[in-house]
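Q: okay, sequence plus prediction incoming.
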Amino acid sequence: MKNKLIVYVSFIAIFLFLTISVSSIFAQSGGESLKLDKLIDEALNNNPELKAAWERANAYHERPPQVSSLDDPRITLGFSNLPVDDFDFNKQDMTQKVISLSQEVPLPGILSLKKESATQEANAMEKRAKELESILVKKVKKAYYNLYFINKAIDITEANQELLEKFVEITKTKYSVGRGIQQDVLKAQVELSKMEEKIIDLEQKKSTIKAELNTLLNRSQEELLPEPPNIKKTTFTYNIETLQTLAEETRPALKDVAHLIKSREAAYQLAKKDYLPSLTFTASYGQRDNRLRSRPVRATVTPVGGVPDEVTVLSNADRDRPDFFSFMVGFKVPLWFHSKQSRKVKENLRLISEAKARHEALKNGIFFGIKDILEKERRGSKLIELYRNEIIPQAKASLDSAMAAYEVGNVDFITLLDNQLTLFNYRLSYHQVLADYEKDLAELEAVVGKRLF
């Protein structure tokens, strides 16, 4: 009689435990919790890969002023026509010290095209950084929802473990009074051990996900993170046409390629101008020394002890030499245009075609991604409601019925255990579907290129 009372009380405890645990599936947790918005903000501010992308984009924005400026002028110093017999600078009239200033001046439109090409390339790099922002937000959200599911899986598995421990006690009690078989005891113990194995596996996955989050946030791998709260299914109101329009307007990757097309179109126009010669202006100044020359003059000469006498002697006199100024215009002749300039034009035409094809392929991929995720959203939404309103309540009712039948001996322990494991798996599936649903929406945001939720 005493053993029967123990079995009866155990079943009552199990029933109450199931009622509380199933109703807690949809309850909200309290206390400090992990906030998704704060995680996203921290990742956007601290992620080193994103910082590198923005630094690269900012570096590219320094290029347009460089390429749109004239080349540095060239100053040349030297001398010309210096006689090699005595290296005398004032011996020959054409000997001069020369300073030259040269400046290459491109034809009108070339510098503006260089600036346009560099500006569009810098804009493309900026959109590439924005694309990385979208990818980073998606990664943070997916890690967050993975952590949510793992936490729920651990909670549900631990609750199921407690229930199986009670089942083990019941089977042992029934076996001890001759109302059960040893196989039931062993089966319950095996399932209990499998729950322990599952918890070990889940704890390892939880540690990995937290390390992933810390990496995205640029934190230490071992830094502690609070647990995410229970989540609610996000309300979804978008249709495919709206999402496709949004993607065309906002997806950074599409804008990246669009700017690249404009950059290559400017490069194509620039390549065509290479057929024309660029001009080089050179101004030179040649400084010449004044030349000394001899001329006869009358002078009085008095020999020692003699009589003064007037004689003719040679005297040196300066002769002014005017300096020289020269001005020249030079230009490059595109003599090898067939193998150089023409090839450059064709190269840029092909690069434009490649970029346009890539833009079209990317757009098609985006539209397919939107369609695919919308189908997943519809499926996920239906499954969430199905698990919440039908499958889990029905599985709970089936388990309650099996417990009542097992108590009076109408079903065997295997049937009872099977019903319990079925409920356990459905509860896991519910939270998996909910987490997958939210991850699909995070993927949709990345495909569209805009925060939607």
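A: In hand now; what should we look at?
Q: hey, let's count contacts and neighbours off CA atoms from now on
A: Noted.
Q: give me the nearest residue to E377, chain neighbours excluded.
A: Nearest non-adjacent residue to E377, counting by Cα to Cα, 6 or more residues apart in numbering: Y437, 6.3 Å away.
Q: now N214
A: Q221 (5.7 Å).
Q: most centrally placed residue in the protein?
A: Most central in the chain under Cα atoms, centre = their mean is L132, positioned 2.7 Å from the mean C-alpha point.
Q: wait, doesn't it sit right on L50?
A: Yes: between L132 and L50 a contact is recorded at 6.5 Å, counting by Cα atoms under 8 Å.
Q: the protein: helices as residue ranges?
A: When secondary structure is read from DSSP state H, the chain shows helices at 2-23, 36-46, 48-60, 63-67, 110-176, 182-216, 240-250, 252-273, 341-386, 392-407, 413-448.
Q: S69: neighbouring residues, count only.
A: 12 (other Cα atoms under 10 Å).
Q: ok, structure two:
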Amino acid sequence: MKLNWIAALGLLVALSGCKTVHQPFFTSDQTAAASLALKVDEKKERTKPMNRQAIQQVAFQQDVSSSNDSTRDSTYDAEPVVTPDAQPFVGVTSLAQLEQVALANNPAVFEIQADIESLRGKLTQAGLPPNPTAGIVGSDINEDGESFGRYGVYFGREVVRGNKLGYSRAAVCAEIKTAEQRLAVIQQRLLTDVRQRYYDLLVAQETVTIADQLFKISQNAVDVSQRLLDAKEAAQTSVLQAEIEMQNASVVKRQAENQRLAARRKLAGLLGESELSLGHVDGNVRELLVIADFEQSFDQVVNKSPEIAALFADVEQKRRQLQREIVEPIPNVTWQASLQHDFLTDDLIPGFQIGMPIPIWNRNQGSIHQTRYQIVAAERRADKKVLDLRQRLASAYESYLDAKLQVDAFDSEIIPKAKETLDLVNKGYREGEIGFLQLLTAQRTYSQINLTYLQQLKQLWRQHVEIEGLLLSGSLE
């Protein structure tokens, strides 16, 4: 009798642990219905979607086989995200070094990396089958006041049909790809921010240099005025005016130093450093680069933008989710086997039952309809983003051209002539041929021209970096 019990229990345990073999779940009619469910009723659409073929290749260039087999990449083998060690500021002076430190230290990057890692856990969970069930069963207990009735054990399991687990994993894989594109977006935003702050700091450093030169010019004017006063060739008012101009130049110099300090702090903040430990950065702010014309720039932005890639990754994720919703009505099978011992007759009584829900009223039609039009909405968001990028590029390109026109004019004509004028006025003033009022006018003109030039140079670099950065900035927003 004990051997019979042991054999029966062993058989039930083996049955409960058997691997489920997924049988084909679509008949030809069901396959046709599934294909129709993936299509949107074009008659109900009032707008025609834009051509997105070239952009989709950017978003899924590493997953070109997904269109042929929706569950092919359900075993997602990407390596876990490794959080890099924080990088120190010591010796960091070039733009490339600043970018490397920012990517290694900025919390916005860590946030998206953590989201991706959490989705890997979701991917693992999505492919796990339901656990088997086991328990004790009893019946006819003390029915006649003397019998112990029947006692035994049961084992059961839910068999998932329709390859639901595979489709669930495929949907999460697409969700991971979307998150990876979001990571690319935040990395590009961060790089654009770092480059803009870097050139802001270069301009601020250049402003301090020019302000210091102007201060020295005003000091020299005071010395010259004092010598002319001593020689009784100028009035006391000339010295006072020169000293006032020197004080004004001193204020401009201190303001420039404050701007440099603020630019340094803003850049240090992007690098993930709370204390200011960033010194002088290397670079030539006057070494201008030329960008392509508007249409070429637009093609580059659209074809390389991780924003567009993320939106189409979201479209793909919803398409895979629709496939998962389509197979949801295919009922899972639940079976249960039991073995009881009748203490009255000393018999072993095996039992078995199997069941499944009957999809009569609920065939998941509501979720299928909802997901289908979520796909339409996601596609329209991608179309809208393309139009939005063109609008944003138009504004950025206009600002770039305006700033470039002014910078070119300053470089080729205005600054050289202003410098030549100031040199001639200084020479004439030292020789007593030109009055002090003309000297002050020339100094103010030269100062204002240089400060305006630097502001236009700053604006030019900001627009240049934004266009080259695919119009992505604001990593901490």
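A: Received, thanks. All values derive from a computational prediction rather than experimental measurement.
Q: dump the helices of the first structure to CSV, plus distance to I75 of the first structure.
A: Below are those laid out as CSV (distance: least, Cα to Cα, whole Å):
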stretch, distance to I75 of the first structure
helix 2-23, 87
helix 36-46, 49
helix 48-60, 30
helix 63-67, 21
helix 110-176, 22
helix 182-216, 53
helix 240-250, 51
helix 252-273, 27
helix 341-386, 29
helix 392-407, 87
helix 413-448, 55
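Q: wait, which of these is closest to N230 of the first structure?
A: helix 110-176 (7.3 Å; Cα to Cα).
Q: with the second structure superposed, average distance for that closest one?
A: Helix 110-176 of the first structure differs from its equivalent in the second structure by a mean of 1.4 Å after superposition (mean Cα distance after the TM-score superposition for the first structure).
Q: same question for stretch 413-427 of the first structure.
A: Looks like 1.6 Å for stretch 413-427 of the first structure (mean Cα distance after the TM-score superposition for the first structure).
Q: and that stretch, how far from the chain's centre?
A: Its chain's C-alpha centre and that of stretch 413-427 of the first structure lie 45 Å apart, by Cα atoms, centre = their mean, to the nearest Å.
Q: so where in the second structure does that stretch end up aligned?
A: Residues 436-450 of the second structure are the counterpart of stretch 413-427 of the first structure, counting by TM-score structural alignment.
Q: other residues contacting stretch 331-343 of the second structure?
A: 8-9, 12, 137-138, 147-161, 347-359 (Cα atoms under 8 Å, 6 or more residues apart in numbering).
Q: contacts for stretch 350-366 of the second structure?
A: With Cα under 8 Å, 6+ apart, stretch 350-366 of the second structure has contacts from 325-326, 328-340.
Q: buried subset of those residues, written for ChimeraX?
A: The ChimeraX selection below is limited to those of the contacts of stretch 350-366 of the second structure classed as buried (16 or more other Cα atoms under 10 Å):
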select :325,326,328,329,330,331,332,335,336,337,338,339,340
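Q: can you find the partner of E131 of the first structure in the second structure?
A: Aligned partner of E131 of the first structure by TM-score structural alignment: V185.
Q: same question, T157 of the first structure
A: Match for T157 of the first structure (TM-score structural alignment): A211.
Q: what is the burial count for its match?
A: 24.
Q: ok, it to L439 of the second structure distance?
A: Going from A211 of the second structure to L439 of the second structure by Cα to Cα, to the nearest Å gives 17 Å.
Q: check contacts around E407 of the first structure.
A: Y8, F11.
Q: distance check, it against T173 of the first structure.
A: In terms of Cα to Cα, E407 of the first structure sits 12 Å off from T173 of the first structure.
Q: I14 of the first structure now?
A: For I14 of the first structure, the distance to T173 of the first structure - Cα to Cα - is 15 Å.
Q: repeat that for N316 of the first structure.
A: From N316 of the first structure over to T173 of the first structure (counting by Cα to Cα), the distance is 140 Å.
Q: ok, the two, which is more surrounded?
A: T173 (18 against 11).
Q: pretty sure that one is touching Y8, no?
A: No: applying Cα under 8 Å, one finds T173 of the first structure not in contact with Y8, separated by 10.9 Å.
Q: circling back: who's in contact with the closest residue to the match of E131 of the first structure other than its chain neighbours?
A: Leaving aside its sequence neighbours, V185 of the second structure sits nearest to P306 (Cα to Cα, 6+ apart; 5.4 Å). P306 of the second structure is in contact with A59, Q181, R182, A184, V185, counting by Cα under 8 Å, 6+ apart.
Q: number of residues surrounding S399 of the second structure?
A: Using other Cα under 10 Å: S399 of the second structure sits among 17 other residues.
Q: show me what contacts it?
A: Contacts of S399 of the second structure (Cα under 8 Å, 6+ apart): Q459, L460, Q463.
Q: for the residue nearest to the centre of the first structure, give its distance to A52 of the first structure.
A: For L132 of the first structure, the distance to A52 of the first structure - Cα to Cα - is 10 Å.
Q: quick check: the nearest residue to S69 of the first structure once chain neighbours are set aside vs S68 of the first structure, distance?
A: Counting by Cα to Cα, 6+ apart, the nearest residue to S69 of the first structure once its immediate chain neighbours are dropped is L111, at 7.0 Å. From L111 of the first structure over to S68 of the first structure the distance is 5 Å, taken as Cα to Cα.
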